[in-house]
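Peer 1: A predicted structure for the sequence below; I have some questions about it.
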Amino acid sequence: MEKEKTLIELAGIKLKEDGFHRPYFELEENDGVVILAKEGDSFLLIEQYRKPVGTTVQQLPGGGVKEGEELEQAARREFLEETGYQCGTVHYLGFLQPASWRTNEITHAFFTEEIGTKQHQQLEEHENIKVIKVKINECLNKVKENKMNDSELCYALLQSILKGYITV
């Protein structure tokens, strides 16, 4: 059996190949964070076009963890930047590996139901994010019907239900 090899290395990302010639990505900074935010009977989600899947996706606000940043701090920062809202108490739901067969990426999920007043989004140049509110039952039904299928959203919903933050 052949050993793995690096095919390309660029900007902290390595495209590698395992001993069976299957490609995968190894990220130098592989931690990400998301927040499932409940406001009354709705969730605060974001909607944005995602080039890799060629469509607009409804998902949780979140992003990368900066060097030296605590996970909760990163989640709060990303939530504020992408939605324009600050949040109060957050609860750690756990982490998922959204595509363990393809990348070493890890996403840490949080839950909050303490949302402050709306301010301005602080989007990065490449971001075009629309903030949306989706009724909890509508969101759950869309997941059930496979109309919302973002892995981070589905994981956070499941963990929030299992941990008792959301009742169905």
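Peer 2: All right, it came through fine.

Peer 1: Could you use CA atoms for every contact and neighbour count after this?
Peer 2: OK.

Peer 1: Shouldn't residue 45 be within a helix?
Peer 2: No - assignment of residue 45 by DSSP: H, G, I helix; E, B strand; the rest coil gives strand, placing it outside any helix.

Peer 1: and here's the other structure:
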Amino acid sequence: MSNRLTSTLDEVTLSTQPIFEGKIITLQVDTVRLPNGNTATREVVRHPGAVAVLAIHNGKMLVVDQFRQPMGRCEIEIPAGKLEPGEDPKEAAIRELQEETGYRCGEIKLLQSFYTSPGFADEIIHLYVTEELESGEMSPDEDEFLELSEITLDEAYRYIREGRISDAKTIMAVYAWHLYTMTGKFGE
């Protein structure tokens, strides 16, 4: 995301040791040379990237409730999913919105791309927004169980306070939506 080429803070990768290769992520340990000449190790999670959609329908935000194994509980989130190899993020956002909510969108716009945990992972999420929605039929992945609902901005803030919404992409989407309700702009 940065146009910066080099810095006095850059670390040089000396070697990479693959540790794990899964269906979604890989884990590697890099040995790096630090700016002061010393060496250190860095554990790095590689991820193909993801998309998420802030979808506003009749003044409410579309969300899905689903069980999240790492958290051991259900989480209310905006529609989202990982990128397939070589997939255009915009097309992935349109696909994920339809699969998880049944809604098809007209115009869809990129709000922001951001890294989720740059201290150890290269996962980037591309957050899109749409208000042009046409209902259809959900078609989640075979191992994906979701409950779709539409919530108001007040409900979204209440769910954040209650911990029912606690993931960064959804909280970021709520803040962007709030900004939009106040200014008519998504931060452009």
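Peer 2: Thanks, I have the structure now. Quantities reported herein were computed from a predicted structural model and do not represent experimental measurements.

Peer 1: quick one, helices of the first structure?
Peer 2: Applying DSSP state H to the first structure gives helices spanning 71-83, 136-144, 151-162.

Peer 1: Out of those, which one sits most buried?
Peer 2: Most buried of the helices of the first structure by mean neighbour count (mean count of other C-alpha atoms under 10 Å) is helix 71-83; its value is a mean of 22.

Peer 1: Any figure for the gap between residue 115 of the first structure and residue 12 of the first structure?
Peer 2: Remark: distance between residue 115 of the first structure and residue 12 of the first structure (C-alpha to C-alpha, to the nearest Å) = 34 Å.

Peer 1: quick one, what contacts the residue mapped onto residue 114 of the first structure from the second structure?
Peer 2: Using TM-score structural alignment as the criterion, residue 114 of the first structure maps onto residue 132 of the second structure. Counting by C-alpha atoms under 8 Å, 6 or more residues apart in numbering, residue 132 of the second structure touches 56-57, 105-108.

Peer 1: possible to save the helices of the first structure as JSON lines with distance to residue 104 of the first structure?
Peer 2: Output for the helices of the first structure, formatted as JSON lines (distance: least, C-alpha to C-alpha, whole Å):
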{"stretch": "helix 71-83", "distance to residue 104 of the first structure": "17"}
{"stretch": "helix 136-144", "distance to residue 104 of the first structure": "25"}
{"stretch": "helix 151-162", "distance to residue 104 of the first structure": "15"}
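
Peer 1: right, so of those helices, which gets closest to residue 108 of the first structure?
Peer 2: When the helices of the first structure are compared by C-alpha to C-alpha, helix 71-83 sits nearest residue 108 of the first structure, at 7.5 Å.

Peer 1: In the second structure, what range does the closest one match?
Peer 2: So helix 71-83 of the first structure sits over residues 89-101 in the second structure, by TM-score structural alignment.

Peer 1: Find the residue at the geometric middle of the second structure.
Peer 2: residue 125 (3.9 Å; C-alpha atoms, centre = their mean).

Peer 1: Settle this for me: that residue is touching residue 53, isn't it.
Peer 2: No - the criterion here is C-alpha atoms under 8 Å, and residue 125 of the second structure misses it with residue 53 at 10.2 Å.

Peer 1: Would you mind measuring from the equivalent of residue 142 of the second structure over in the first structure to residue 81 of the first structure?
Peer 2: The equivalent of residue 142 of the second structure in the first structure is residue 125 (alignment by TM-score structural alignment). Separation of residue 125 of the first structure from residue 81 of the first structure (C-alpha to C-alpha): 12 Å.

Peer 1: Check residue 141 of the first structure too.
Peer 2: Residue 141 of the first structure is 28 Å from residue 81 of the first structure, by C-alpha to C-alpha.
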